[in-house]
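Visitor: Model the following, please.
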Amino acid sequence: MRRIAVDPRGDWRERADAIGFVYHGTAVGDAIEPYWDESAAYAFTLAEIEEDLEPAAEQMHAMCLELVDEVVRDQQLMERLAIPREQWNYVAETWRTRQPSLYGRFDFAYDGTGPAKLYEYNADTPTSVFECATFQWMWLEDLLASGAMPAGTDQFNSLFDKLRERFRALFPSGGFVHFAADATAIEDRQTVRFFEDLASQVGIEPKFVEMKDIGLAADGRFVDPEGFEVQAAFKLYPWEFMLREPYAPNLSRADVRWIEPAWKSILSNKGILPLLWQRHPGHPNLLPAYFDGDPAATILGPRHVRKPLFSREGANVEIVGGEGCTPAILDQGYGAEGAILQAYAPPPMFDGRYPVIGAWIVGNEAAGIGVREDETVVTRNMARFVPHIIEANDD
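Guide: Next up, the predicted model:
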């Protein structure tokens, strides 16, 4: 694994805008901070993909499913993960009936010299999927066509095709599916548009609805503003919120087929990290982790990482111990739900940046990677997306 310099395409912004990747930069004051950065790329060998990252993602996925099967049978574990008591049966029932999953993303530390180490599992509402599945692949095709990359250069990226085929498997007869998100959040709306397009390619009729505009009919069914019943819905809205909304008591009665299903509320919780470590101590792809307050956590030493159970995009993540090591915490109000402590294992540094590998799972299969890098060891919401390649002529 190495970071290489690449000449950006002269028209990449126009090409991004043309396909709807309009959030490739973020306004910060009077400046635009780039989110997509093609002045560099991460180069991997085929062995690093096939022997390290791909099997790590699939093994972590299998271990996570085993954990769900245990948690839904154990009220103490449900409570430990801060799942509302009144929703325990609903969450468990979605697992018992095997409500299907579409996708998820494991975030790994990896430098090519040792096993990938799991930081967390974005199991419920992972983003960066659009740019990973489409724009970084277009980037590679353009560079191959221009000769800027040698023939045979590849990418670990079957995400587009696997997502499309997964939609076909989830809805083999097509049909009508709602797609829900916050329309004022540009990245969320464009991400959902991407999923709508994928679904339409396999005979599904998509209809967008703002999450906040989904209402309740007199008989307890969920309906959109036009009165159409919500029977199946892809939602880019986290379960830790949904399970606490005023409409939460209706979730078990309304019989909506949510994508992702409610059992993903277990896996999108950082509490799975100590639970996985407890069940698989010493696993090469896991970091030691404990619940906050567990006396056994002293084994982590004075320097470790504290993560709230529900934190996203590095919010309220704190590096404890070690002078000059704690970045400013992005406070978004997480933490009251509880926290876990994880061993301090910073990402590798390349050219002053710290990359984290996002390994995608679609259904039960690894489907590619995306790389985001930051200037700090905690990957935040402004971290940049950098494309990757599998180097040509790799033996």
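Visitor: CA atoms for contacts and neighbours, from now on please.
Guide: OK.
Visitor: ok, now how distant is residue 386 from residue 65?
Guide: Residue 386 is 30 Å from residue 65, where distance means C-alpha to C-alpha, to the nearest Å.
Visitor: brain fart, residue 346
Guide: In terms of C-alpha to C-alpha, residue 346 sits 27 Å off from residue 65.
Visitor: run this one through as well so I can compare:
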Amino acid sequence: MRRETGTPRPDWERTIAGQGLVFGTPARYASGKARPYWDESVHYVLPMDEVLSLEADVELLHSMCLEAVDHVVLTERYAEFGLPEWVGPHIAESWRRRDPHVYGRFDLRYDGRGPAKLLEYNADTPTSLLEAAVVQWHWKTTVHPDDDQWNSLHEQLVERWSAVAGQLPANELHFTWSGADPTGEDHLTTSYLQETAAEAGLDTVGLAIEEIGWDPLLTRFVDLEQAPMNTVVKLYPWEWVIDEEFGRHAVESLPQTLWLEPLWKMLLSNKALLGILWENYPGHPNLLPAFNDQPGLLTEYVRKPKLGREGSNVDIVAPGYETATGGVYGSEGYVYQAFDPLPEFDGYRPALGAWIVGDSAAGLGIRETAGLVTDDGAAFVPHRIPES
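Guide: The predicted structure follows:
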């Protein structure tokens, strides 16, 4: 694995906007100056043998995570995840029904010299999907047409919708996003997911999650036309849903209205998963030592809030690396993960976002930052696999 520089395509801004990448929160250079969020002046090169190894690691990690869900449900360890007591039985029912799941993204530490290490699993509301599936693919075909890319995301998403269609209450899906998202990233991601479902032959409707209604007479969710909503694809975290006024309705009306990602993924998108995994698979080469609610034997660690997002409220405790980020998370508790800094390439640190669709590895997106924490100042950069 290596980092290379190159000349951006002429008029690249118009090109990526035409491919749908229209939200514009700038990233940051090491100097603190604004950096384009999509930055094709650099890219990463991964040889095929490393990609094949990463694919195997991702699918193994995913299977380990599913086993962790089964373990938590069997032992009823929901309090360790900072979840209210009333939600636990509904998570168990969702898991035992095998409510269908579609996709997720593993964030990995990887330097090409050893096995990938799991940092966290974005299993409920993963973003940077369009960049990984579409925008970097077009960059690759234009700039490096003879090379390959770890990227079957679009095809696998279409196939996944076809595969789960028979498990859904109806052929119509409502795709929702929050109108409170100032960047528009959630709307963009949901619209792309809606496109892949439509390509699979499903009927799709888009609306903001704030526009979903609850009919107390029918005791079910309805859309703006007062039509019953059978399946809702959301990009709104389950932990936020259950704190909303309609949250109990969303949970207790399952599976009359089915939500994707499913309720059981609350356990996978929660960083308490890291402590469970280390407990179940101590010493595993794809894991970093991690403990819930206390650092255990760790003397150098990263303290992460169990429900934290975008690098908020992260503390790094290690000589010479002490870091603390602000935010609003932490009341739910913390996980303590061994500190293993992201590798440095030309002064920047890449975090690999490895995608899973269904139960299969599907692609890679890379975000890099000058700091130790991958936060909302990270830039998305493409990758390629050189022709062998």
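Visitor: With neighbour numbers in mind, choose between residue 386 and residue 65 of the first structure.
Guide: Shown here are residue 386 of the first structure and residue 65; by other C-alpha atoms under 10 Å, residue 386 has more neighbours (22 against 17).
Visitor: Show me the helices in the stretch 201-350 of the first structure, by range?
Guide: Remark: helices assigned in the stretch 201-350 of the first structure by DSSP state H, counting those that start in this stretch are 239-242, 251-254, 264-267, 272-279.
Visitor: Remind me what the last one packs against, helices and strands.
Guide: Using 3 or more C-alpha pairs under 8 Å, 6 or more residues apart in numbering; DSSP states H and E as the contact criterion, the secondary-structure elements in contact with helix 272-279 of the first structure are helix 54-71, strand 289-291, strand 339-343.
Visitor: And the first one, by the same measure?
Guide: Helix 239-242 of the first structure is packed against helix 264-267, with contacts defined by 3+ C-alpha pairs under 8 Å, 6+ apart.
Visitor: After superposing, tell me the mean distance of the helix it packs on to the second structure.
Guide: Mean deviation of helix 264-267 of the first structure relative to the second structure after superposition (mean C-alpha distance after the TM-score superposition for the first structure): 0.3 Å.
Visitor: on contacts alone, who are the packing partners of that helix?
Guide: By 3+ C-alpha pairs under 8 Å, 6+ apart, helix 264-267 of the first structure packs against helix 54-71, helix 239-242.
Visitor: distance between that helix and the chain's centre?
Guide: On the basis of C-alpha atoms, centre = their mean, to the nearest Å, helix 264-267 of the first structure sits 12 Å off its chain's mean C-alpha point.
Visitor: what do you get for stretch 313-324 of the first structure?
Guide: Centre-to-centre, stretch 313-324 of the first structure and its host chain are 21 Å apart (C-alpha atoms, centre = their mean).
Visitor: Distance check, the residue nearest to residue 55 of the first structure when sequence neighbours are not counted against residue 300 of the first structure.
Guide: Leaving out its chain neighbours, the residue that sits closest to residue 55 of the first structure by C-alpha to C-alpha, 6 or more residues apart in numbering is residue 366, at 7.9 Å. In this view, residue 366 of the first structure and residue 300 of the first structure are 31 Å apart by C-alpha to C-alpha.
Visitor: And residue 330 of the first structure, by the same measure?
Guide: Residue 330 of the first structure is 23 Å from residue 300 of the first structure, by C-alpha to C-alpha.
Visitor: just residue 178 of the first structure next, same as before
Guide: 45 Å.
Visitor: Tell me which of these two has more neighbours.
Guide: Using other C-alpha under 10 Å as the criterion, residue 178 of the first structure and residue 300 rank with residue 178 on top: 22 against 16.
Visitor: That one: which element?
Guide: Assigned by DSSP states H and E, residue 178 of the first structure belongs to strand 175-181.
Visitor: List the buried residues in the helix or strand following that strand.
Guide: Using DSSP H and E, the helix or strand that directly follows strand 175-181 of the first structure along the chain is helix 186-200. Residues of helix 186-200 of the first structure classed as buried by neighbour count (16 or more other C-alpha atoms under 10 Å): 187-196, 198-200.
Visitor: contacting residues around helix 186-200 of the first structure?
Guide: Under the contact criterion C-alpha atoms under 8 Å, 6 or more residues apart in numbering, helix 186-200 of the first structure has outside partners 20-23, 127-130, 163-164, 167-168, 179-183, 205-207, 236.
Visitor: change it to 7 Å
Guide: 20, 23, 130, 164, 167, 179, 181-183, 206 (C-alpha atoms under 7 Å, 6 or more residues apart in numbering).
Visitor: Also stretch 41-58 of the first structure?
Guide: Residues from elsewhere that reach stretch 41-58 of the first structure, judged by C-alpha under 7 Å, 6+ apart: 1-6, 106, 112, 115-116, 285, 359, 365-366, 386-391, 394.
Visitor: Among those residues, which ones are in strands?
Guide: 2-5, 106, 359, 365-366, 386, 388-390 (DSSP state E).
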